[in-house]
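Pasting a predicted model and its sequence here:
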Amino acid sequence: MTPAAPLFRPDLLTRYDAHGPRYTSYPTAVQFTDSFDTAHYRAAARNGGATADLSLYFHIPFCDTVCFYCGCNKVATKNRAHARPYLDRMKRELAMQAALFDTARPVTQLHWGGGTPTFLSHAEMAELMSATARHFNLVPDERAEYSIEVDPREASAQTITLLRELGFNRLSLGVQDFDERVQRAVNRIQPRAMTETVLDAARKQGFKSVSVDLIYGLPHQSVESFARTLDAIIDLAPDRVSVFGYAHMPTLFKMQRQIDESALPSPAVRLAILERVIARMREAGYVYIGMDHFALPGDELARAFEAGTLQRNFQGYSTHADCDLIGIGASSIGKVGDVYAQNARELADYAAAIDAGELAIARGVRLSADDALRRDIIMRLMCGGELRFDDVGEAHGIEFSAAFSGELARLAPMADDGLIDLSRDAIRVLPAGRMLVRNVASVFDRYLGQASLRRFSRTI
């Protein structure tokens, strides 16, 4: 029997490690401009998108304490009273957005992110979901993919019970690392018992999927210390695990300046940690989905991966088709038809727009035909690992090899290195290329120049 091709190739990972987009969208947010015409957004909302389904994303930016590694748009405060005016404005924004859409369209996907969504009180969370149901068509549990990011330090078993009653059926838990020294260095003290309490409660309440986020590359991490965290997570057996590489960019994220750079693991140690992650998760029976995602074989994400129906959106890999996404709250991004639109990042700017009775959209981009074509190519590679030239040509009315002769020439070295199989009629990502699929996809990104690369995290 021929041995399976290796997934982890340290020589290739070292050679191709570079800054690059995660491609939760194309064009990426770097290409959004403040000259974006919101009339395009309104027209796209009226015309509808590729599917009948709608997706809603709510950004709740508040955190009780700040984690030093975090690059999210957040507001650190212990004053829970800040939630009330923000909640009232989100409810007004919901009404304004609903007026643009055919609200008979089913909301099959909904996500609350942050920040810490459970910064809201139990009553406030119920109020927000009730307001959502008044304006949009929420679907029964069996059709819904309703998820929320939960900080186990901010959630009790009673919180999890409430979330299930409100209609959430998926949880994403932030853990990052169980090592106490690492937790102190990043200002996130979270004993295993806190995470276990939330996970146990989620199982008792019948949540369909629970995912856990880990980060490698944090200060004081070693192969041995992170292996202990991995073993603890495997013992807890969440349905999905995401293991992100820490992106240290203190010039962009001021809070990261609190991290002692001398305590960060070296590139060699980071690579060794990643090697242990891949091996240990696969030994434990998790399916490697792509990039930094793993799932148990019975989880719907693993089933979508095996069936070739995987999708990608602003929350990462998904099982749902490409539906219109409405962003609610400060900094939220929506994707409707042929436009991406992002709300104002700062709370004061967001508040001013909503108080004036206007949408809070501050920047965005309208896709050209070339953008739509390249987005299709990139998403096929990122989600399915394969690109058949005839399929793309038929969908977009082009002769692929002629239109992308330059890109195909740039892919030839990747084929020589064993990242991809490059034939006359297709590109297929090989096992050694799956961890570097961002590098493969970026060949088709016409906006990606050296000047913009530092805006993105490293691919490994």
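All right, it came through fine. Numbering: from 1, shown residues only.

switch to C-alpha atoms for all contacts and neighbour counts from now on
Fine.

OK, contacts around Val66?
Counting by C-alpha atoms under 8 Å, 6 or more residues apart in numbering, Val66 touches 76, 187-188.

which of these tops the neighbour count?
In terms of neighbours by other C-alpha atoms under 10 Å, the contacts of Val66 top out with Arg188 at 20 neighbours.

Skip the chain neighbours and tell me the closest residue to that one.
Counting by C-alpha to C-alpha, 6 or more residues apart in numbering, the nearest residue to Arg188 once its immediate chain neighbours are dropped is Cys67, at 5.8 Å.

Surely that neighbour and Asn187 touch.
Yes - here Cys67 reaches Asn187: they are 5.3 Å apart, a contact under C-alpha atoms under 8 Å.

gap between the nearest residue to Phe207 once chain neighbours are set aside and Leu162?
With sequence-adjacent residues excluded and distances taken as C-alpha to C-alpha, 6+ apart, Phe207 is closest to Asn169, at 4.6 Å. Asn169 sits at a distance of 11 Å from Leu162 (criterion: C-alpha to C-alpha, to the nearest Å).

and these two? which has more neighbours close in?
Asn169 (22 against 17).

next, the one to line up against it:
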Amino acid sequence: MIDFKKFEKYSKPGPRYTSYPTAPEFSEEFSQKDLINYFEGQDDNRNLSLYIHLPFCRSACYFCGCNVIFTSKDDKKIKYLDYLKKELDLLKKVLNTSRKVTQMHFGGGTPTYFTAEQLDEVITMIKDTFPNFSDDAEVSCEVDPRFFTKEHMTVLKKGGCNRLSFGVQDLDEEVQKTIHRIQPYETTQNVMQIARDAGINSINIDLIYGLPHQTKKTFHETIKQVLTLDPDRLAVFNYAHVPWLMKTMRKFDETTFAPPSEKLEILKDTIEFFTSNGYKMVGMDHFAKPEDELFKAIQKGELHRNFQGYTTKGGADLIGIGVTSIGNGVDYYAQNFKDLKQYEESLDNGDLPIFKGYRLSDDDILRQYVIMELMSNFSLNIPRVEKEFNINFNEYFKDDLKELDEFIEAELVSINNDKIQVSQTGTMLIRNICMPFDAYLKKVPENKRRFSKTI
């Protein structure tokens, strides 16, 4: 029996490490010129991964931390497509868009809040700009089941889509009412059937634990119902409460949140439930069937992490397209304007809509590797790091390793000359375990860190 009460001390602000350095380090000093210089110096044999941000939603889900624009007007969406075309035309001038594309992902917002015809227009624009998709390219789309039809599925399938991710979050009526997202089980069941009928063999369901009014008992009912839908993958995210960033989160009564110890109980119960029902845990918050390539990647130590979560497609330059989207390459991150008006003005001026970014130092690249390996595979091969980066690991990370002592003492981590290994319980605190390797976090007092709590 694990005493989760003693782990409550680890509930502190910390990054999710979808990037390192993390987004607060991005700077407006990084410009369009920096990005173009990177593109010009890049090997044409390096693959591309595309992220297309379709930002509109009809109404707010109060838990959501994404960059979204609420509208009921179709003309806003039509106008946005015109600006996507402008951005793609500019990219074609500065980037070799004939490089092989191994991954494409539509995120939002609600991509399927666009009509099927509009979505078809987006896919056509992208394929015209990036004509060289690999035969085994992963093409995926985030879907709100409340806005999904057979027509959407036909368009996505025609565009090469082979993965869908359905947002569910929770099936409890009280929770759904509180988070302003009424979505009965039957709604999700119906769209799952549409996808299966279209031959989609990789379906993910997103869930969130830590929402208002959730308990271990109510969330267990949700995961029991979700199991009957037979998804191929599951993402079970820790709710990130950041009311200073997202006004809608201020609507929640914080006394209705489960305490950190119960959140860990919920996570433990979720892990035990899905692993006892044929799924394998992948990374800190994903589950996959054993035959899924996501699980096969972790067996080979080849799982990667980026802004979309966990992926098997590493070694590619990620090109972010659309308002607020983020791209990255070997040694940079670049983010488009978050404000739609600024995004449009930049494109009207003939400029890529780069708002800010970051150029990584050698130390950044090394720490990025260490953190992403731990986040993805829960272990780190020390000799491999030493060989790849020409360092003495124990000497280089001397101070950082001291900070792991408390995790070693709590049997959450073990370290020898060859390996750092996170224990099964430690996986639930993997963000905390990675934080000692974050050079930037050390510069900010804990009470000034603007991140969600790790638990």
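Everything's here; your move. Worth saying up front: this structure is predicted, and the values here are computed from it rather than measured.

May I have the TM-score of the superposed chains?
Remark: TM-score between the superposed chains equals 0.95 [TM-score structural alignment, normalised by the length of structure 2]; 453 aligned residues with a C-alpha RMSD of 1.8 Å.

quick revisit: tell me, how many residues neighbour the aligned partner of the residue nearest to Arg188 of structure 1 in structure 2?
Mapped onto structure 2 by TM-score structural alignment, Cys67 of structure 1 lines up with Cys61. Counted by other C-alpha under 10 Å, the residues lying close to Cys61 of structure 2 total 16.

can you pull the contacts of Cys61 of structure 2?
By C-alpha under 8 Å, 6+ apart, Cys61 of structure 2 lies in contact with 179-181, 248.

quick one: what's aligned to Leu234 of structure 2 in structure 1?
Under the alignment (TM-score structural alignment), Leu234 of structure 2 pairs with Val241 of structure 1.

Repeat that for Asp172 of structure 2.
Using TM-score structural alignment, Asp172 of structure 2 lines up with Asp179 in structure 1.

got the contact list for that match?
225-226, 229.

do Leu199 of structure 1 as well
Contacts of Leu199 of structure 1 by C-alpha under 8 Å, 6+ apart are 210, 236, 238.

The residues you listed in strands, which ones?
Val210 (DSSP state E).

Quick one, which of the contacts of Leu199 of structure 1 are buried?
210, 238 (16 or more other C-alpha atoms under 10 Å).

Please spell out which residues along the lengthiest helix in structure 2 are buried.
Secondary structure of structure 2 per DSSP state H: the longest helix is helix 74-94. Within helix 74-94 of structure 2, the residues scored as buried using 16+ other C-alpha under 10 Å are 77, 80-81, 83-88, 90-91.

what's stretch 102-120 of structure 1 aligned against in structure 2?
With TM-score structural alignment as the criterion, stretch 102-120 of structure 1 aligns to 96-114.

now the end-to-end length of the matching stretch.
29 Å.

again with stretch 26-44 of structure 1
For stretch 26-44 of structure 1, the first-to-last residue distance is 17 Å (C-alpha to C-alpha).

Also stretch 254-265 of structure 2?
Using C-alpha to C-alpha, one end of stretch 254-265 of structure 2 lies 19 Å from the other.

the helices in the stretch 301-450 of structure 1, which residues?
Ranges of helices in the stretch 301-450 of structure 1, per DSSP state H, counting those that start in this stretch, are 347-355, 369-384, 389-396, 400-403, 405-416, 431-434, 437-442, 450-453.

Please apply the same query to the stretch 151-300 of structure 1.
157-166, 180-186, 192-204, 223-236, 267-283, 300-307.

which one of the helices of the stretch 301-450 of structure 1 lies closest to Ile326 of structure 1?
Among the helices of the stretch 301-450 of structure 1, helix 347-355 comes nearest to Ile326 of structure 1, with 15.6 Å by C-alpha to C-alpha.

The closest one corresponds to what range in structure 2?
Helix 347-355 of structure 1 maps onto residues 340-348 of structure 2, going by TM-score structural alignment.

Average offset of that stretch relative to structure 1?
Average distance, stretch 340-348 of structure 2 versus aligned residues of structure 1 after superposition (mean C-alpha distance after the TM-score superposition for structure 1): 0.6 Å.
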